[in-house]
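> here is a sequence with its predicted model. Questions after.
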Amino acid sequence: MGRHLIRTFAEEWVVGLTDLTPQVRKAAALVRNGCAPQAQRLLPAERVYPVSRSLESHLSPV
C-alpha cells in the first residue's frame, strides 16, 4: 500500500478502536470450559458489510 492510502485509512476511515482483550480472554476461558454459547454473547455481533453488485463481482472468486 502506498503512503497516501495508509494515511487516508488511519486519518479518515478509522472512526474508533475498542480493546476487546478482556472480553476475548473471558470468552476463551468459557469455551475451554464448555460454555461456548455464553462466550458468544461476550463478543460483538457480526454484521454483513453492504457492497454494490459491481464491487461484489470484483471481490467474489470466479
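Done, it's in.
> make it CA atoms for all contacts and neighbour counts henceforth
Fine.
> which other helices and strands does the helix or strand harbouring Gln38 contact?
Using DSSP states H and E, Gln38 falls within helix 36-42. Packed against helix 36-42 by the contact rule (3 or more CA pairs under 8 Å, 6 or more residues apart in numbering; DSSP states H and E) you find helix 21-32.
> can you point out the buried residues in the helix it packs on?
Ala27, Ala28, Leu30 (16 or more other CA atoms under 10 Å).
> which other residues reach the helix holding Gln38?
For helix 36-42, contacts defined as CA atoms under 8 Å, 6 or more residues apart in numbering pick out Gln23, Val24, Lys26, Ala27, Ala28, Leu30, Val31.
> take the one below as the second:
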Amino acid sequence: MGFDLAQCVEEPTSLILRISWTSAEDHMEGFRGGPHFPPFLAEIRPFIPEIAEMRRYRPTGVAT
C-alpha cells in the first residue's frame, strides 16, 4: 500500500489523492474491514461531497 497527493498548478484547491493497494481484496476486506478505516473515514468525511471521482485503476506499465 502506498499513496501520493498531487496539487493542481492552475487551481491550487484541486487535489488528487492516489492510493495504491496490493489488491482489490486488500482494500475492500483488509482496510475497509479493519480498525484503521473508521478513523480514516472520519478524517475525510468533510471532503466526500467534493470528491469528483473514486475509481479503481490498474497499472499500465507506462511510466517515466
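The structure has been received and is ready for your questions. In this text the structure is predicted, and so the values were computed from the model without any measurement.
> can you give me the TM-score here?
Scored against TM-score structural alignment, normalised by the length of structure 1, the superposed chains reach a TM-score of 0.26; 37 aligned residues with a CA RMSD of 4.2 Å.
> including distance to Glu56 of structure 1, could the buried residues of helix 21-32 of structure 1 go into TSV?
Formatted as TSV, the buried residues of helix 21-32 of structure 1 follow (distance: CA to CA, whole Å):
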residue	distance to Glu56 of structure 1
Ala27	33
Ala28	33
Leu30	36
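> just give me the closest of these to Arg53 of structure 1.
Arg53 of structure 1 lies nearest to Ala27 out of those, by CA to CA, at 35.8 Å.
> tell me how many other residues surround the nearest residue to the closest one once chain neighbours are set aside.
Among residues not flanking Ala27 of structure 1 along the chain, Ala39 sits closest, at 4.3 Å (CA to CA, 6 or more residues apart in numbering). For Ala39 of structure 1, the neighbour count with other CA atoms under 10 Å is 19.
> then Leu41 of structure 2?
Counted with other CA under 10 Å, Leu41 of structure 2 comes out at 13.
> roughly how far apart are the closest residue in space to Val31 of structure 1 that isn't next to it in sequence and Ser54 of structure 1?
Nearest in space to Val31 of structure 1, with sequence neighbours left out and distances taken as CA to CA, 6+ apart, is Ala39 at 6.3 Å. Using CA to CA, to the nearest Å, Ala39 of structure 1 is found at 37 Å from Ser54 of structure 1.
> one more: Ala29 of structure 1?
Relative to Ser54 of structure 1, Ala29 of structure 1 is positioned 42 Å away (CA to CA).
> do the same with Thr8 of structure 1
Separation of Thr8 of structure 1 from Ser54 of structure 1 (CA to CA): 23 Å.
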